[in-house]
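Engineer: sequence? don't have it. structure:
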């Protein structure tokens, strides 16, 4: 099972802006899950 991390954690570890992640998710390049 894959480990889920937040967009903020990705930004801190890899330097990608959260908007970039949202774009990649919309393009199907990465898997994105929304939690409540």
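Structural biologist: Good, I have the coordinates. This structure is a prediction, so every number in the text was calculated from the model and none was measured. Residues are numbered from 1 along each chain as shown.

Engineer: okay, CA-based contacts and neighbour counts for the rest of this
Structural biologist: OK.

Engineer: for stretch 19-27, which positions count as buried?
Structural biologist: Using 16 or more other C-alpha atoms under 10 Å as the test for burial, stretch 19-27 gives 21, 22.

Engineer: I'd like the next helix or strand past the strand or helix carrying residue 10.
Structural biologist: For residue 10, the host element (DSSP states H and E) is helix 7-14. Using DSSP H and E, the next helix or strand after helix 7-14 towards the C-terminus is helix 18-27.

Engineer: what's the angle from that following helix to helix 7-14?
Structural biologist: Relative orientation of helix 18-27 and helix 7-14, computed by axes from the mean of the first three to the mean of the last three C-alpha atoms, to 10 degrees: 110 degrees.

Engineer: and here's the other structure:
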């Protein structure tokens, strides 16, 4: 359970960084992933 939560957290952080790099600005993540 803890491992799953950690994995989701890592993926979320990586996705956020990638989205921020692509957009070039700090925009909120889309509701539908």
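Structural biologist: Okay, I see it. Fair warning: this is a prediction, and the values are worked out from it, not measured in the lab.

Engineer: so what number do they get for TM-score?
Structural biologist: The pair, once superposed, lands on a TM-score of 0.36 when counted by TM-score structural alignment, normalised by the length of the second structure; 16 aligned residues with a C-alpha RMSD of 2.9 Å.

Engineer: rewinding a little: tell me which strands and helices the helix holding residue 10 of the first structure is in contact with?
Structural biologist: Counting contacts by 3 or more C-alpha pairs under 8 Å, 6 or more residues apart in numbering; DSSP states H and E, helix 7-14 of the first structure packs against helix 18-27.

Engineer: by contact count, what packs against the helix it packs on?
Structural biologist: helix 7-14.

Engineer: So which residues of the second structure form helices?
Structural biologist: Ranges of helices within the second structure are 2-23, based on DSSP state H.

Engineer: hmm, back to that, what comes up buried for the helix holding residue 10 of the first structure?
Structural biologist: Using 16+ other C-alpha under 10 Å as the test for burial, helix 7-14 of the first structure gives residue 7.

Engineer: same question, stretch 5-25 of the second structure
Structural biologist: 16, 19.

Engineer: Could you report the neighbour count for residue 4 of the second structure?
Structural biologist: Using other C-alpha atoms under 10 Å, the number of residues around residue 4 of the second structure comes to 9.

Engineer: ok, now how distant is it from residue 23 of the second structure?
Structural biologist: 28 Å (C-alpha to C-alpha, to the nearest Å).

Engineer: and what of residue 9 of the second structure?
Structural biologist: For residue 9 of the second structure, the distance to residue 23 of the second structure - C-alpha to C-alpha - is 21 Å.

Engineer: How about residue 14 of the second structure?
Structural biologist: To residue 23 of the second structure, residue 14 of the second structure is 14 Å away according to C-alpha to C-alpha.
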